[in-house]
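J.: compute the structure for the input listed below.
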Amino acid sequence: MNRPSLLSLDDALPQLLAQAHTLPETQWVSTFDADGRVLAQDVVAGLQVPPHDNSSMDGYALRALDCVQAGAVLRVTQRIPAGTHGTQLNSGEAARIFTGAPIPPGADAVVMQEDCEVLEGGQIKVNMAVPTAQWIRRSGEDVTRGATVLSRGTRLTPAELGLAASIGLAQLQVSVRPRVALFSTGDELVMPGDVAPEAMPAGAIYNSNRFFLRAMLKRLGCEVSDLGIVPDKREATIAVLRDAAMHHDLILTSGGVSVGEEDHIKPAVQSLGELSLWQLSIKPGKPFAYGKVNREGGVCHFMGLPGNPVSSFVTFLLLVRPFLLAMQGVTQTEVKRTQMTAHFDWPRADKRREFLRVKRNAAGGLDVFPNQSSGVLTSAVWGDGVVDNPSGQTIARGDSVRFISFEEWLA
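T.: As a prediction, the model looks like this:
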């Protein structure tokens, strides 16, 4: 029997994203609480920012024609703190002004207080020639009334929350959080805290995948239902899948997506809907499953990740992450790849596209973790990213490689 050909990541990802329809529901949330949420509608400015010409310095507002040469003496006729408005400024006059305060009528420049000398009798001496428009922030130079300042599909960051607040928005309309059911399969799995290390039975392992998958789902803004460890029994697997599908948008599992006698995910999902087992041409992370579990009135997406921890970690970032972002309406799901210099040799090319765990060094290059096994989670802790290495490609010290940082991937 011929083995199925491996599917490239560039072919698999578009097929997967084609199924990731944006969730139709939206909700209004406080701008204070919208960090990481995804905008469901464009944000359009209803005013100018700043709303008026204002001073960008503490100093004096004046007429530039009065100060064409250093040494001009002007009479200070008014004081304008931020939040107040001044009156008409005439020739030979100056206004004491503070950062953010509106420029008074008649003034066309500001001079910093450090460039002035305070004289007796309410006068100042300006110790420089003052150009027109100096230290003035123009109305609308940040935001123009009617402009779209944030686009639908934007995943909000603190800077964008500040921008929304600057145009007066106390609430923002965002996509609902995807509801994800998470469980692991495998009778060999033990939860930390249930059994002490010295009492671990032969063949048992602690369930590490459940911890990092749950954390990454929450970082993506998901509501997570942790369903624990499901026994390696078909009936138990079917029951969990059926119940989870009723109230979730995605079911995510790790382990049990191979073809062994104790791998019950495939027949269980197929009995409730449909499943495609993909053999991906990536390393780590070859086995991956996508399918749908039928429920009343629709379907629930299903994704099965490999059981080896680094394989599960990498396939989540490559496939599950963009899928969940797309479900929230994010339009740009790809992460940036940066060209960096390899400070290592990788002499053996692999048939699969490799994601090598690496770390930036003090010299500005990349070091590689010596053990790239899919079971060595230490490599993902030691490293701060991966090299995206094409299939059939060796790496020599000094070569330019494509680097993806974990910081950006996990933001």
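
J.: can we go C-alpha only for contacts and neighbour counts from here?
T.: Fine.

J.: in the chain, spot the helix with the most residues.
T.: Here the longest helix in the chain is taken by residue count, with DSSP state H as the criterion, and it is helix 234-247.

J.: what's that helix packed up against?
T.: The helices and strands touching helix 234-247, judged by 3 or more Cα pairs under 8 Å, 6 or more residues apart in numbering; DSSP states H and E, are strand 223-230, strand 250-254, helix 265-272, strand 287-295, strand 298-305.

J.: can you give me the buried ones in that helix?
T.: Within helix 234-247, the residues that qualify as buried by neighbour count (16 or more other Cα atoms under 10 Å) are 234, 237-238, 240-242, 244-246.

J.: make JSON lines out of the helices and strands packed on helix 234-247 and add distance to Pro322 and mean neighbour count.
T.: Supplementary listing: the helices and strands packed on helix 234-247 in JSON lines, determined by distance: least, Cα to Cα, whole Å; neighbours: other Cα atoms under 10 Å:
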{"stretch": "strand 223-230", "distance to Pro322": "16", "mean neighbour count": "17"}
{"stretch": "strand 250-254", "distance to Pro322": "13", "mean neighbour count": "25"}
{"stretch": "helix 265-272", "distance to Pro322": "22", "mean neighbour count": "20"}
{"stretch": "strand 287-295", "distance to Pro322": "14", "mean neighbour count": "21"}
{"stretch": "strand 298-305", "distance to Pro322": "13", "mean neighbour count": "22"}
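
J.: okay if I get the ones you listed as TSV plus distance to Phe316?
T.: Formatted as TSV, the entries for the helices and strands packed on helix 234-247 read as follows, by distance: least, Cα to Cα, whole Å:
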stretch	distance to Phe316
strand 223-230	15
strand 250-254	10
helix 265-272	18
strand 287-295	10
strand 298-305	7
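
J.: for comparison, sequence B:
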Amino acid sequence: MSAETIPLDWAKARALVFEAGRSAAGPAEAVPLSGADGRTLAEPLVTLSDLPAFPTSSIDGWAVRGSGPWRPIGQVLAGNTAAPLTEDGTCVEIATGAMVPASADALIRIEASTRDAEGLVSGTARAEPEWRLPGDEARRGEQVLPAGTPIDPAVLGMAATCGYDTVPVRPQPRAALLVFGDELLTSGPPGNGRVRDSLSPLVPAWLRRSGATVDPAAVRGPVQDTLEAHIAAIRQGLAEADVVCTTGGTMHGPVDHLHPALAALGAEYIVNTVAVRPGFPMLLARVPGPDGRPRFLAGLPGNPQSAVIALVSLVAPLLAGLQGRELPTLAQVEVTAPVPGRGGFTHLALASLDAAGRATPASHVGSSMLRGLAAAHGFVVIQPDTRAQAGDVVLFLPLALLPGERP
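T.: The predicted model follows:
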């Protein structure tokens, strides 16, 4: 094995591809709040006014001035501008969220008040003020969320509260998939020496959950097992997408044309083989784009579980960088059973999490199997030249899932 193909440490490979993605992240663009869910803040979110912008009632009740009993002189509803209270002994009825009149001394809850036969209001205010002052939550110009924050419904609500109609976001990476191996079946059950292509439905769905867009027309294959067909398919994919994933052909066998095709296209390897099992071999290459921005090609192994491990190891960090996000940190979990090591390689072992967050190794975990993957939450990370015993605490790499899936 040459120096160029010595397997790279898994953690180092993950960091390298993240930095490659970050350096290639596209410029910010403004999108309406209605279209920003799932995107990434390209700039810090700062408040455009004090929050709240005016003294705001936290209750339904009365805003009073002076000592009681108080004579009602009006009403303030949410959305209205409150006139000041100018006389002692007066009050106005006030709704939750309404502007507190200037010169009000206290707010009294409606349930803590009474009215006499003449309509005068009596009651006792609580010791703590029942309104929010301007700037209680944030001052105008204060940063409330940093650049790189993934946008979810709560972030959208925060942006609206801050006064935004549009938000600056990073472009969504465009992705494509090329399935190599013209022996694959694209429909029906496997048999007669042929296996079903499981990666055409799996990979695009995973890429979308990781923030990329995938046009159905950008999923192609099986690509004919010739060098010319590989070059043509990759060139077309790179013309349409920022990230092209390929499946199979990462070795150097008689019908493995990926490496010669990359050489013909002037690609530069960022990572060429990673010391991880399953998932060996995988690669990530950078290819010059026609617009001056680089494109990326991720070579995934043909075995399904190995392909997913390449996705979570190389493509997930790349997509995080391209979207201006941070490299996801790995949680720590306790394993409930022994997990073997894989010698000098990092072992990513499928596992499911229980209600206490403990990881139980999955069954049916061969690199060609998907049964264990379909029931798992992610992978426990067993460092090179180590193994885990029941009760040990190890790192955990989650699968890319939508919120609420597989609780």
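
J.: where in the second structure does the longest helix of the first structure fall?
T.: In the comparison with the second structure, helix 234-247 of the first structure aligns to the range 227-240 (TM-score structural alignment).

J.: what sits against the counterpart of Arg358 of the second structure in the first structure?
T.: Structural correspondence for Arg358 of the second structure with respect to the first structure (TM-score structural alignment): Gly365. Contacts here follow Cα atoms under 8 Å, 6 or more residues apart in numbering; on that basis Gly365 of the first structure touches 340-343.

J.: what sits closest to Gly365 of the first structure if chain neighbours are left out?
T.: In space, and not counting its chain neighbours, Gly365 of the first structure is closest to Thr341: 5.0 Å by Cα to Cα, 6 or more residues apart in numbering.

J.: what distance do you get for that neighbour to Ala245 of the first structure?
T.: Computed as Cα to Cα, to the nearest Å, the Thr341 of the first structure to Ala245 of the first structure distance reads 46 Å.

J.: same question, Thr378 of the first structure
T.: According to Cα to Cα, Thr378 of the first structure and Ala245 of the first structure sit 34 Å apart.

J.: cool, and Leu119 of the first structure?
T.: Computed with Cα to Cα, the distance linking Leu119 of the first structure and Ala245 of the first structure is 79 Å.

J.: Leu314 of the second structure: what secondary structure?
T.: Reduced to three states with DSSP: H, G, I helix; E, B strand; the rest coil, the structure at Leu314 of the second structure is helix.

J.: so what does it match up with in the first structure?
T.: Under TM-score structural alignment, Leu314 of the second structure pairs with Leu319 in the first structure.

J.: wait, its match sits on Leu13?
T.: Yes - if you go by Cα atoms under 8 Å, Leu319 of the first structure and Leu13 touch, sitting 6.5 Å apart.

J.: more neighbours, the two?
T.: Neighbour tally, Leu319 of the first structure and Leu13, criterion other Cα atoms under 10 Å: the higher count belongs to Leu319, 19 against 16.

J.: who are the contact partners of the more buried one?
T.: Applying Cα under 8 Å, 6+ apart, the residues near Leu319 of the first structure are 13, 16.

J.: let's see that with 10 Å instead.
T.: Applying Cα atoms under 10 Å, 6 or more residues apart in numbering, we find Leu319 of the first structure in contact with 9, 12-14, 16-17, 288, 303, 305.

J.: nearest to Ala61 of the first structure, of the residues you listed?
T.: Closest to Ala61 of the first structure out of the contacts of Leu319 of the first structure is Leu17 (56.6 Å), distances taken as Cα to Cα.

J.: what's the closest non-adjacent residue to the aligned partner of Ser258 of the first structure in the second structure?
T.: Following TM-score structural alignment, the counterpart assigned to Ser258 of the first structure within the second structure is Met251. In this structure, Met251 of the second structure finds its nearest non-sequential neighbour in Pro281, 6.9 Å apart by Cα to Cα, 6+ apart.
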